[in-house]
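Trainee: Need the 3D shape of this:
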Amino acid sequence: MKPFELKYVAGQQGLLREALHNWGISKRTLASVKYGGGQITVNGKEVTVRHPLEPGDAVTVVFPLEELGKGLQAEKGDLKIVFEDDSLLIVDKPPLQNTIPSREHPSGSLANIVAKHFEENEIPATLHIATRLDRDTSGLVCIAKNRHIHHMLSIQQQEKKMTRRYEALVHGRVDHERFTITAPIGRKNSSIIEREVRADGQFAETEVRLLKVFSDFSHVQLKLNTGRTHQIRVHLAHINHPLVGDDLYGGSRELISRQALHCRELEMIHPVTGEALKFKSANREDMLSLIK
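Mentor: Coordinates of the predicted model:
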C-alpha cells in the first residue's frame, strides 16, 4: 500500500520549516509526519525541518499511512464517482442515504461504501468528508483522501473559496428574485436534533435565487456562505418557506417523501494543483417530476 506524498520545488533560500508553512503544511501535520511514520526528503535524502533550502531543491513529504476507524465497516454498494485522483474523491449521493452511520442507520451509509472503495483500491486513508449532506439531501459530496488535504479544504471553506449551490422546492410563492438570509443558528433547547434561528446562535448566511414559481411551491437555487447544521432547512423555515417534504421544519410530504433539496454544483480550488474545479449533478427524478 503506497503512502500519500506531495512534491514541491523550493523557490528561494530559507529553512525547510518556513517553506513547508508557506506550502500550507501545518505544525500538526508535521508532527504526524515526524512521529507517525512519515518522512521528509530534500533531493532524495531524509532531513529535518531545520534543513536549509536552495532554489530548485526537490522536497518530498511522505505522509503516514492512515487506518480506517475501527467503528466503520467497509460495505459493498453503489458509488457514483464524479471525480477522483490521489487527493480527492467527489461522489454523487442518492437521497435517503446517510453520509455517515447513525444509531438509526448503522450500515449502508456513503462512508461505509467509500471505505470499501478505499479498501479495494488500496487507498491508505480513513474517511475525511469535507462537505456532509443530510440523509434526505441528494447530490455532490467532497471527500479528502488524506488528513492534510482535509485541512487544506477546511481552509478553503473558511476563506469562502469553496462554493456549493443547491436547488430546492419550498412551500409557498417566493416574491423576490434574489435575496440573502442572514440569521444566527443554534441548537433548539428542547431537542438534540433541531436547530433554530436564535440571537445567541452562530452567524449563518444563505443566498437565495428564485428559479420558478408554481401554484403552491417555488423552485429556488441556494448558495451557502456558511456551513451550519441544517442551515438551509432552518433559514427557509424562518422566512415561512420550509422545504417541501421537510416535516421536521414545517414542510409537508404530500408531494415528495423526503426534503426536496439537492446539492447541484460544487466549485473549489484543487488543494494540490491549484486548478479551478467545477462539478455538477443532475436533479433527482422525484424533484424533476414536480418541476417539469
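Trainee: only C-alpha atoms for contact and neighbour calcs from this point on.
Mentor: OK.
Trainee: what about the helices in this structure?
Mentor: Under the criterion DSSP state H, helices of the chain are mapped to 16-22, 27-35, 110-120, 147-158, 231-238, 285-291.
Trainee: so of these, which one's packed in deepest?
Mentor: Mean neighbours per residue, mean count of other Cα atoms under 10 Å, is largest over the helices of the chain for helix 231-238, with a mean of 22.
Trainee: what's that helix in contact with?
Mentor: Residues from elsewhere that reach helix 231-238 (Cα atoms under 8 Å, 6 or more residues apart in numbering): 170, 181, 183, 185, 195-197, 204, 206, 222, 224, 242-243, 246, 249-250.
Trainee: Out of those residues, the closest to Arg135 would be?
Mentor: Among the contacts of helix 231-238, Asp246 lies closest to Arg135 (Cα to Cα), at 11.6 Å.
Trainee: before we go on, could you also do this sequence so I can check it against the first one:
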Amino acid sequence: MERFEIEITEEQVGSRIDKALSSINSEWSRTHIQHWLKDGFVLLDGIQVKPNYKVKLGDIVTVDEPEPVELDVIAEDLNLDIVYEDKDVLVVNKPRGMVVHPAPGHPGGTVVNGLMHHCTDLSGINGVLRPGIVHRIDKDTTGLLMVAKNDQAHVSLVNQLVEKSVTRVYTALVHGHIPHDNGTIDAPIGRDKRDRQSQAIIDKGKHAVTHFKVLERYGDYTLVECRLETGRTHQIRVHMKYIGYPLVGDPKYGPKKTIEFGGQVLHAGTIGFDHPTTGEYLEFNAPLPEDFQALVGRMRQSVDKKDA
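Mentor: Here you go, the predicted structure:
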C-alpha cells in the first residue's frame, strides 16, 4: 500500500472529492476512488467523507492506495459462438451484454471466462486477466472479436492493428437523417476531462479515423456502415455523436430520449486479417443479431406506412 498526501489547490476547489482526485492522478478512476472512500482508504483531514463532498482550498487529502488485487479467472461454460478456430487464432461472435475480460465489477461471465473453458492454449502477453485478448469491443456491442492462441500470433495481430491493415466493419443505427451517402470523420479522441469514464474529441487526443456509408434511411433515423481505420476506445460512438448523429440506445453518448435497446445499436459484423502463420488473408462475417434485425424491420415498416 502506498500513501499520498494531497493539498487541494484552486484548480480543484468546488469539485467533488472523487472527481478532484481523479483529475490529479489519471490512473485513479472515480469508481476506484469511490470504493476507497467507502472503505476508509481516502481521508479528508483524517476524517472519512462521501464521494460528493466538495473540496475546499487547503484541504489535506490522504490516499492509501491499496495493492491491486489479482483476480482468479474461472473457466465457465458460456457456450461461446466460435466462428473460426485453428492452432493460432480464434474468432468469436460476442453477444450483447458480455464483457470481454474480467475487471472490478465483472469477475465472471466474460469472453475470457468462456475461452478458458473452451481451450487452454491462449497467448499470455496481456497477463492473467486478458489471455488471448488482442482488441476489445464494448459490453453492449455485438460481433466479431479475434483472439490469439499463442504469443507469436498475438504479436502478429497487434502489429496488424498498429499498421491499420485489419478490416473492421460495423453496422450502426443512429439518430438523425444523414443527407450524404458517405463520409470520413477524422477527429482526435481522448479521455473527457469532465467525465473520466467517457471519451471525447480533444485537440491533444489520439489520431482517430472512421469511414461511414449510409445503408438505409428511416425518417429521423439512419442505418450506417462504419469502417474503422483506427481503433480508439468508443471510437464509433464518439465520432457519430461528434458529427451530430449519435447511436440509438447509447446511454453514454446518445440523447436521453432514445429507443430502449439495452445499449447502443452497434454490431461488429466483419473482421479480416492476415493469418499469423500462413500469411493468408482471412475475413469473417456475422449477421445482425435478432434484436437488431427486428428493430430495423420495425423502422422499415414505419417508413412504409408513412409512404403509403
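Trainee: TM-score of the superposition?
Mentor: Laid over one another, the chains give 0.73 as their TM-score (TM-score structural alignment, normalised by the length of the first structure), with 221 aligned residues with a Cα RMSD of 1.5 Å.
Trainee: Just send the helices of the first structure back as TSV, with distance to Tyr8 of the first structure too.
Mentor: Output for the helices of the first structure, formatted as TSV (distance: least, Cα to Cα, whole Å):
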stretch	distance to Tyr8 of the first structure
helix 16-22	9
helix 27-35	15
helix 110-120	26
helix 147-158	15
helix 231-238	38
helix 285-291	45
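Trainee: right, and those - which one's nearest Glu275 of the first structure?
Mentor: Nearest of those (Cα to Cα): helix 147-158, 13.1 Å.
Trainee: by contact count, what packs against that closest one?
Mentor: strand 128-129 (3 or more Cα pairs under 8 Å, 6 or more residues apart in numbering; DSSP states H and E).
Trainee: Pull up the aligned stretch in the second structure for stretch 182-201 of the first structure.
Mentor: Mapping stretch 182-201 of the first structure onto the second structure (TM-score structural alignment) gives residues 186-205.
Trainee: got the end-to-end distance for the matching stretch?
Mentor: From its first residue to its last, stretch 186-205 of the second structure covers 12 Å (Cα to Cα, to the nearest Å).
Trainee: Next: stretch 200-207 of the second structure.
Mentor: Separation of the first and last residues of stretch 200-207 of the second structure by Cα to Cα is 12 Å.
Trainee: do stretch 225-239 of the second structure as well
Mentor: Terminal residues of stretch 225-239 of the second structure lie 13 Å apart, using Cα to Cα.
Trainee: center of the first structure, which residue is that?
Mentor: Ranked by distance to the mean C-alpha position of the first structure (Cα atoms, centre = their mean), the top residue is Thr131 at 1.4 Å.
Trainee: quick one: the alignment partner in the second structure of that residue from His32 of the second structure, how far?
Mentor: Using TM-score structural alignment, the partner of Thr131 of the first structure in the second structure is His135. Distance from His135 of the second structure to His32 of the second structure, counting by Cα to Cα: 24 Å.
Trainee: residues in the first structure matched by stretch 262-271 of the second structure, start to end?
Mentor: So stretch 262-271 of the second structure is aligned with residues 257-266, judged by TM-score structural alignment.
Trainee: So what touches that stretch?
Mentor: Residues outside stretch 257-266 of the first structure that contact it (Cα under 8 Å, 6+ apart) are 95-96, 136-140, 162-170, 243-247, 251, 278-284, 287.
Trainee: picking up where we left off before, out of the helices of the first structure, the one nearest Asp216 of the first structure is which?
Mentor: Smallest distance to Asp216 of the first structure across those (Cα to Cα): 11.2 Å, for helix 285-291.
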